[in-house]
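J.: Sequence below, structure please.
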Amino acid sequence: MKVLVVEDEALLASTLMMGLRAEGFTVVAVATGVDGLARATEGEYDVVVLDIMLPGLNGYEVLRHMRSRGIWTPVLMLTAKDGEYDQTDAFDLGADDYLTKPFSFIVLVARLRALVRRAAPQRPAVLEAGMLTLDPSRREVFRGDAQISLTPREYGLLEYLMRNKDTVVTKAQILQNVWAADYEGADNVVEVYVGYVRRKIDIPFGTKTIETVRGVGYRLASDGVS
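T.: Below you'll find the model as predicted:
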C-alpha cells in the first residue's frame, strides 16, 4: 500500500515514515500543504495521512481542494486539537477518519488498513495466483499449506506483483509503488529483490511464478506457474 504523509513536524514525520515502512507500506512524506496537494493530485496513493496545522495551505484547505478536484483517496486527518468542532469540520469536508495527537501508532496502522479495505472493495480479501496466496489483512503468504516468511520489502514487492498479475510492470513502476516516488538509488535493487522473492516462493517448490520480460520488467503469472 502506498501512503502519502503530509506532516510538518519533522520528528513525527520521520517516525511515521520509518514505522510505516517497517509495516510494509510505501511512504512519501512532504511538509507543506502546497506540496501535499500537489502530490495528492499528481500521484496515486491508497491513503493520505494529513495534518491539519500546516504551512502554506492547512489540512482543511488541502482536503477541500482534493475533493473539489474529484480526488477521493481516503484521508485520515491528524491534529493536536481535540475539539468536537474540529472533527465535524474534517468530516464535513470529506475526511474519512481522524486521530488526535498524541496517538497510538498501532491504532494508526489499523485505521489506515481499514480505510484502504473500505475504499477498495474490488480488491480481493486474499490475493491468489494458483497455489500461491497472500492475505493483506493478516500479512501472510502461503504456497499451498506451506507458510512463507518474507521481509516487509519482499512482501510489498510480491503484493504489488500479485495485484497486477498477468500484467507486465516496469522497474520504474515497481520502484515508485514499492520503494518511493522519490527513490534515487540504482534500479537494479528491483532485480535483487525479485531474486530474493523467487528463492522463497518458487525455488523450494519447483515453480516459476515471476517471469522476467527482457527489456521491460516483470510479470506474475495468474496460475502461479509460468
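J.: Please count neighbours and contacts with C-alpha atoms only from this point.
T.: Fine.
J.: what's the span of stretch 95-105, first residue to last?
T.: 19 Å (C-alpha to C-alpha, to the nearest Å).
J.: Tell me the buried residues in that stretch?
T.: By neighbour count, with 16 or more other C-alpha atoms under 10 Å as the criterion, the buried positions of stretch 95-105 are 95, 96, 97, 98, 99.
J.: Chain neighbours aside, what residue packs nearest to the second one?
T.: Once flanking residues are discounted, residue 96 sits nearest to residue 75: 5.3 Å by C-alpha to C-alpha, 6 or more residues apart in numbering.
J.: Could I get the full set of strands for this structure?
T.: Per DSSP state E, the chain carries strands over the ranges 2-6, 26-30, 47-51, 75-79, 97-100, 127-129, 132-135, 140-143, 146-148, 169-170, 210-213, 217-220.
J.: want to put them side by side, so please do this one too:
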Amino acid sequence: MKPHVLIVEDETALVELLRYNLEQSGFRVAVAYDGEEALRSVQEDVPDLILLDWMLPLMSGIEVCRQLRRQTATANVPIIMLTARGEEGDRVRGLDAGADDYVPKPFSPTELVARIRAVLRRIRPALADEALSYADIVMDLVAHRVTRGGKPLHLGPTEFRLLRHFMEHPGRVFSREQLLDSVWGKDVYVEARTVDVHIRRLRIALNSENHADVIRTVRAAGYALDSTPG
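T.: This is a model prediction of the structure:
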C-alpha cells in the first residue's frame, strides 16, 4: 500500500509541483489549502505524513501542528514544516510545536522526497521504501546492492553506509565529524581523516564508468551528495 501524504499549502503552483513529484515517487497524495481544511481532512483520512506550510489562510501552520499533536489520532503522525522563514528561532518554534523536520523554501523536490523517506524510515519504518535513488544511482536496501546507470557497483560495507547516508540527505553538507557520528557511530573512535579515505573509495566506485562525480567537496565544511559542481 502506498504511503499517504497530506500536503497543506495554499500556493497552487507549489501544490502541483509537490503532488507530481510525490506521486512519481510512489506516494498517495491529498491536498488541503488552509489550516481548517487540513484539520477536517485528517479526521476523514489520517495520513502517514503531513507536509505543512507555515503561512496559511485562516490558521497558521504552527497552530495546525499544535492541534494535530493534541488529537489522539494524529499525535504521532510525522509532520514536516515547509516555510520561507529560515531563521533559527523560527525553526525552533516549528520543532517545539511538534514538527519532526523543517524544510525552508526554496527547496529541491528531490531532496524533499528524500527527507520524507528519511522521516518515515525513522518513525514508521514499515512504510519506508526498500530502495533509494539519486540521479542514475539506485540503492536496493533489501538486497544490499547498488547500481549506477543500470550497472552494478561494488562497495565495501562502510562505503555502502556512507552512500546510504548521503542518499537519505541529498544536497546537505556534512562535516567529517557528522559523518563519523552518523556512519561509524558516536561510540567508535576513528580519526576524522578516515572519512577522506572512504570518500575516495566511494568516488572510485561511483565513477568507475567515467560518470560525473556526484560527491561534492566543500572546502572547510565537508562533503555532500550533489550533482551541481561546487
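J.: which residues touch the residue mapped onto the residue nearest to residue 96 of structure 1 from structure 2?
T.: In structure 2, the residue matched to residue 75 of structure 1 (TM-score structural alignment) is residue 79. Going by C-alpha atoms under 8 Å, 6 or more residues apart in numbering, residue 79 of structure 2 touches 49, 50, 51, 52, 65, 98, 99, 100, 101.
J.: Looking at the strands of structure 1, which is nearest to residue 38 of structure 1?
T.: strand 26-30 (10.0 Å; C-alpha to C-alpha).
J.: tell me, that closest one lands on which residues of structure 2?
T.: Under TM-score structural alignment, the match for strand 26-30 of structure 1 is residues 28-32.
J.: Then stretch 155-171 of structure 1?
T.: Counting by TM-score structural alignment, stretch 155-171 of structure 1 sits on no residues of structure 2.
J.: which parts of that stretch are buried?
T.: In stretch 155-171 of structure 1, residues buried by neighbour count (16+ other C-alpha under 10 Å) are 155-163, 165-166, 168-171.
J.: How about stretch 46-65 of structure 1?
T.: 46-54, 57-64.
J.: ok, and what's touching that stretch?
T.: 1-8, 31-34, 36-37, 40, 73-79, 89-90, 93-95, 112, 115-116.
J.: ok, now with 6 Å
T.: 1-7, 32-34, 37, 73-79, 93 (C-alpha atoms under 6 Å, 6 or more residues apart in numbering).
J.: How far does it sit from its chain's centre?
T.: 18 Å (C-alpha atoms, centre = their mean, to the nearest Å).
J.: follow-up on the earlier one: any chance of the contacts of residue 79 of structure 2 in JSON lines, plus distance to residue 147 of structure 2?
T.: Shown next, in JSON lines, are the contacts of residue 79 of structure 2 (distance: C-alpha to C-alpha, whole Å):
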{"residue": "49", "distance to residue 147 of structure 2": "29"}
{"residue": "50", "distance to residue 147 of structure 2": "31"}
{"residue": "51", "distance to residue 147 of structure 2": "30"}
{"residue": "52", "distance to residue 147 of structure 2": "34"}
{"residue": "65", "distance to residue 147 of structure 2": "39"}
{"residue": "98", "distance to residue 147 of structure 2": "37"}
{"residue": "99", "distance to residue 147 of structure 2": "34"}
{"residue": "100", "distance to residue 147 of structure 2": "31"}
{"residue": "101", "distance to residue 147 of structure 2": "29"}
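J.: Out of these, which is nearest to residue 125 of structure 2?
T.: Closest to residue 125 of structure 2, out of all of the contacts of residue 79 of structure 2 and judged by C-alpha to C-alpha, is residue 49, at 12.4 Å.
J.: Just tell me what that closest one corresponds to in structure 1.
T.: Counting by TM-score structural alignment, residue 49 of structure 2 lines up with residue 47 in structure 1.
J.: how far is the match of strand 26-30 of structure 1 from where the chain is centred?
T.: Relative to where its chain is centred, stretch 28-32 of structure 2 has its mean C-alpha point 18 Å off (C-alpha atoms, centre = their mean).
J.: mean shift between that stretch and structure 1?
T.: The superposed stretch 28-32 of structure 2 is, by mean C-alpha distance after the TM-score superposition for structure 1, a mean 0.8 Å from where its aligned residues fall in structure 1.
J.: buried stuff in that stretch?
T.: Buried, per 16+ other C-alpha under 10 Å, within stretch 28-32 of structure 2: 28, 29, 30, 31, 32.
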